[in-house]
Structure formats: structure tokens, C-alpha cells
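Student: Fold the following, please.
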Amino acid sequence: MTEAARAAAADPAGTRLDGSVPRDANGVPHGQPVLDSLIALLDLERIEENIFRGVSPAESPVRVFGGQVAGQALVAAGRTVPRERQVHSLHAYFIRPGDPSVPIVYEVDRTRDGRSFTTRRVVAVQHGKTIFSLSASFQIDEPGIDHAEPMPDVPAPETLPTYGEQVGDLVHQLGRAQPRPIDVRYVTDPPWVRRGKGPQEARSQVWMRADGVLPDDDLLHVCIAAFASDMTLLDAVLARHGVYWGLDNVNGASLDHAMWFHRPFRADEWLLYDCASPSASNARGLATGRFFSRDGQLVATVVQEGLLRVLD
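Tutor: Presented below is the predicted three-dimensional model:
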């Protein structure tokens, strides 16, 4: 990790030299400086050949955000793989809550290097214990059969209100006052709007993109998508039952997370994240998500199970 990257990671608001930083109507930092801080967050320090170290933003909740540790683990795996091999799938388990006050050590096992595929396993360690594990598979570019489901018919992102406009005065109550590197626009009504209105469709649709310009690094774009995929996925589960984090007595956490990457994409261009929940039981909710590019290409598929305890 470079000194500039260390400084940016330590200052997640991305304050400029003149002290200014873009802020929305609620005073929450966003835009290119905040995105640059996320890029720095994913710029891991190499300690040994297969060992990397990452940090958390200075302004963090009590637990490390799941998308952060997934993105950092994927960076660690990708840095041990030839650049011509692109990640096509990852499978991860969230084992223990991460402590944002101390660095996370990522240990990479070079499981297999084949002629077409490369497999890596990563464990994230804090305080001598594994908090997260990830397996990722990489593949050379190969021609083959090609088909995909069509993208749902939804309004264009520019016609939708910004996240700050939609959340309004609830931003602090929802715990969303931290800097936002991802621009999110809800297509469906946000879960906090649907609260208390009886059974709802178990679905959430948002447009999202990195809030700025990313460098031309394929692995970085995939890792940004992995980071963002954990942001709204479980909304589909909660929307079905008319409850939401921060507004109702709901405790939850990601349990496992899987992603498949089908086609190239840029994470700083609009992606439709179409999420649904086929089932919830035993204090667990299952959610599936599909990422579509602006031109309608299905670029990634996500599945996650989350722990969801509605205590009231």
C-alpha cells in the first residue's frame, strides 16, 4: 500500500487539499474523493508472497462491512493470479464479526494453477482467528455458447431521485451517514417507505455505480461490484415483511455470499441490481441478485443468505 493510499484510507471522506469535499443535502460525503478512498481501501499492503494486509475506514460501524472484507479478499486472491485470467466465481463465508479498529490479514492459498483455470482460497484473520473465508476461481478468456435472461423494464437511473433525496431525514436513524462511494438509485420503493404496509413483494431493484471514475483495472471493477453487492441485497427479504434496519428491532448479518461473473463490465457505469428473496425461515433469509449493464447485458449473479432476527 502506498503512502498516498494509506492517507486516503485513513480519511474516508476524501478531503481535498483545500479542505473541501462534495456533500449531499444531509451533509454526507460522496463523489470522486470518497471513491478514491474506496480504491485506496482495496489497495492492500503485501506483507509476504501470499500474505496481504488491509485496513478499515476511520469512520466505520461497530463491525467491518461485509462487502469490504469480500472485496479485499478478492483483491488478495487476484494479486496472485496472472492478469489474463479473470475471476468468474467466488464463494465466501462470514465466520466472525470483523473489528474495524485493527488491520485484517489476508492469507492466500494457491490451491491450483491449471491450463485454463486458477483456484485460490483466502482466509481473513484478526486477533489470531479466522473471520472470513473465500474461494475464487479464475479463467482464461475462451469462446463458447452464449445466452442470458433479458433485463427487466425499469426507468432510467437519471429519472430517479438520489439516495440522499430518498432517505431524507432518516439518514442518521438508518446508520447511513458514512461517506458513500456508491451512487444508489432505488427503482422500487425503498424498504423504509414500504414499512407497515402489509405483505410486500420480496423484491428490490436499484441502479448503482461507483460515484466517480475508476482506473482501467478489470480486477478493481469486479472488486467494487463485490463491495456494492452486499449493500442492498437483503432489502428484498426485509421488504417482504415490512421491516427495516434501524427503524425496527431487526438484527442481522451476512452468513455466506456467492457471485458469478458472466461478462465484462465497468463498475463506474450504471448497473441494475435486481434482487429477490425466494425464502426466509429459521431466522435466515435467502436473496438472489442479478447485475445488468446499462445496455441490458447480464454481467453477474449473486446469492446470499443472511441472519435476520426480528425481535419485536
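Student: From here on, just use CA atoms for contacts and neighbour counts.
Tutor: Will do.
Student: Please identify the buried residues of stretch 134-147?
Tutor: Leu134, Ser135, Ala136, Ser137, Phe138, Gln139, Ile140 (16 or more other C-alpha atoms under 10 Å).
Student: can you list contacts of that stretch?
Tutor: 70, 73-74, 77, 81, 84-93, 116-123 (C-alpha atoms under 8 Å, 6 or more residues apart in numbering).
Student: Can you flag the buried ones in these?
Tutor: Neighbour counting with 16+ other C-alpha under 10 Å marks 70, 73-74, 77, 81, 85-93, 118-123 as buried within the contacts of stretch 134-147.
Student: Alongside the first, I'd like the structure of this one:
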Amino acid sequence: MPESLEDLVELLDLEKIDVDLFRGRQPQTAMQRVFGGQVLGQALAAAGRTVEPERIVHSLHGYFLRGGDTSVPIIYRPEPTRDGGSFSSRRVVASQNGKPIFYMSASFQRLEPGLDHQDPMPDDLVAPDEAPTLASVLEARSGRKAADWDKEWAALDVRLAGVTGRQFWIKAAGKLPDDPALHACVLAYASDLTLLGASLLPHGIVIGDRRIQPASLDHALWFHRQFRADEWLLYDQASPSASGARGFATGRLFTENGHLVASVAQEGLIRPVGLDLD
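Tutor: Here you go, the predicted structure:
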């Protein structure tokens, strides 16, 4: 995965190879498959390159079709499906070796005033400066060294915000340019990091356990309010259900001062491999 925030920003800066056709490079990684958040972020970047800058993404819905090959660049083809007076929509196909690995639909809107309400932010949280890092928590739970986790997720600063293991502080590990589209892509990237693990917590299992075959199946993200991805966001997660070797999880992202800026939903594969279900 990207070894720094600068690497992540470069990863999201796609190469234009033709009209509405982009190439996304791959980072150095020990992972066997492309991280789902990378495909989400790059696909959103491709869609955003075809939309007027004043139109901001407000939702995306993606399906992971095949595991991505980390040694092959990914080709992104955004289709300009609609440009109305206030909204624009795009459909993006990501492919490798001539086969689609990911589909995404995204909708963009001009900023406008309207009715406003939100859920309150959870309380009883550990402050970011006092919270343990995700790498140290995973080291204790998985036995894999914290340095290995840090190397894979160096572009992000992620810390455990509550004792339940389903609340995290998360932000880019450094300063980002003042580009709302880039901040949305970084948040899309980060939103896939810990969410699938929420569906394993009720069973006392963590991501990385070899008894589970995990994979993201689909991912939806709604952007409610303006935010910066380089400032602390609380990622509050829950898993209402797991069945059929699939886990369903939802998440809410709040700023430190309590503004709800995004909501997430995901279903993922959590197939038992050598796990005693009795």
C-alpha cells in the first residue's frame, strides 16, 4: 500500500490516456490483491475528472467483481450518464487484462442550502492524542508486528477511539491540498479500511485471521457535509447482521466537533476456512 500520504496523493492522480479513459498505477505492497479502498478512491477520481469542479460528489455505490492484480495498472472508464441543472451522474468501469474488476455509480451536486438535521455524535470516546494506534491494537490481536501494519497503512493515521473496537479516529497522515475532490477520494480510500472487521467483532475474530477469507463485495458512501480528510474524523461502525458467509456493516463519520459528514454501508465476504462453527 502507499508508504506515505504523498504516495497516496500520487496514486489518486490518474494518468489520462484518452478522452474519458484513465490509468491508475499500483503502489508497492505485500498484499495479494488490490485494496478495495484504492479502487474506490481511484474510480471516484476518474469520475470527478469528467465533472464540473463546482459539483461535489454526494454519493457513490460500487461492486467489487474480481480481485485486483497488484502488478497490473487499472484502467478506469467513466461514462457521462447525465448532466442536469443541479446534478451529474457517472458510471465507472475499472478493468484489468480486458476484464472488469469493479463497477461504480457516483452522483455529484452543486452546493445549495436546505433543511438540516443529523444524529448526535457518540460520547465516551478516547481523545485522538490519547488513543492507541490501529497498528498496536492489531499487533496485540493478530500477532503480526505493528511495523508491518504501519508500513501498509502509512498514508493514514488510525487510532482506536473506544473499548468496543468499532470506533476509530482516522485522518490522512499529513496535510492535503485544499481540493474538496481530493479529500473525498481520500475518505473513500479510508472508508474501506476497518469496516469489514466490524462484522467479525461479535465472533471474537479480527481481520487477518487465517481462518477467515475476507473480501469486500459492495460499498456505498454518502457525503453529507463538507470536511477535511486531513483532520480527525470519528469512524463509528456497527454490524447489524452476518449470514451466508457474508457480513454487513455500516459506518458514520463525524468531525471532532460533532458534524456528521458521511455515512457508509458495506457487505463483504467473511467465509470460514477451517473455522469450527459449532
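Student: And the strands in the stretch 101-250 of the first structure, which stretches?
Tutor: Along the stretch 101-250 of the first structure, the stretches classed as strands by DSSP state E, counting those that start in this stretch are 104-113, 117-126, 129-139, 182-186, 203-210, 250-261.
Student: Val62 of the first structure is nearest to which of those?
Tutor: Nearest of these to Val62 of the first structure, taken as C-alpha to C-alpha: strand 250-261 at 12.3 Å.
Student: returning to what we had before: do you know which of the strands of the stretch 101-250 of the first structure lies nearest Arg294 of the first structure?
Tutor: strand 203-210 (9.3 Å).
Student: residues in contact with that closest one?
Tutor: For strand 203-210 of the first structure, the external contacting residues (C-alpha under 8 Å, 6+ apart) are 35, 157, 181-188, 190, 224, 232-233, 235-237, 239-240, 267-277.
Student: Can you add distance to Val55 of the first structure and give the buried residues of stretch 134-147 of the first structure back as JSON lines?
Tutor: Putting these into JSON lines (distance: C-alpha to C-alpha, whole Å) gives the following:
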{"residue": "Leu134", "distance to Val55 of the first structure": "18"}
{"residue": "Ser135", "distance to Val55 of the first structure": "21"}
{"residue": "Ala136", "distance to Val55 of the first structure": "21"}
{"residue": "Ser137", "distance to Val55 of the first structure": "24"}
{"residue": "Phe138", "distance to Val55 of the first structure": "25"}
{"residue": "Gln139", "distance to Val55 of the first structure": "29"}
{"residue": "Ile140", "distance to Val55 of the first structure": "31"}
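Student: what comes up buried for stretch 236-252 of the first structure?
Tutor: Burial within stretch 236-252 of the first structure, assessed by neighbour count using 16+ other C-alpha under 10 Å, is assigned to Ala236, Val237, Leu238, Ala239, Arg240, His241, Gly242, Val243, Tyr244, Trp245, Gly246.
Student: just stretch 164-176 of the second structure next, same as before
Tutor: Buried, per 16+ other C-alpha under 10 Å, within stretch 164-176 of the second structure: Gly165, Arg166, Gln167, Phe168, Trp169, Ile170, Lys171, Ala172, Ala173, Leu176.
Student: that older thread, could I get the strands of the stretch 101-250 of the first structure as a markdown table with distance to Gly98 of the first structure?
Tutor: Compiled in a markdown table, the strands of the stretch 101-250 of the first structure are given as follows (distance: least, C-alpha to C-alpha, whole Å):
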| stretch | distance to Gly98 of the first structure |
| --- | --- |
| strand 104-113 | 8 |
| strand 117-126 | 7 |
| strand 129-139 | 6 |
| strand 182-186 | 21 |
| strand 203-210 | 24 |
| strand 250-261 | 11 |
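Student: out of those strands, nearest to Val302 of the first structure?
Tutor: Per C-alpha to C-alpha, nearest to Val302 of the first structure of the strands of the stretch 101-250 of the first structure: strand 250-261, 4.5 Å.
Student: Identify the residue range in the second structure corresponding to the closest one.
Tutor: Using TM-score structural alignment, strand 250-261 of the first structure lines up with residues 212-223 of the second structure.
Student: What's Asn50 of the first structure aligned with over in the second structure?
Tutor: Matched to the second structure by TM-score structural alignment, Asn50 of the first structure sits across from Asp20.
Student: so who does that match touch?
Tutor: Thr50, Arg77, Pro78, Glu79.
Student: go with 10 Å
Tutor: Neighbour list for Asp20 of the second structure: Ala46, Ala47, Arg49, Thr50, Tyr76, Arg77, Pro78, Glu79, Pro80, Val92 [criterion: C-alpha atoms under 10 Å, 6 or more residues apart in numbering].
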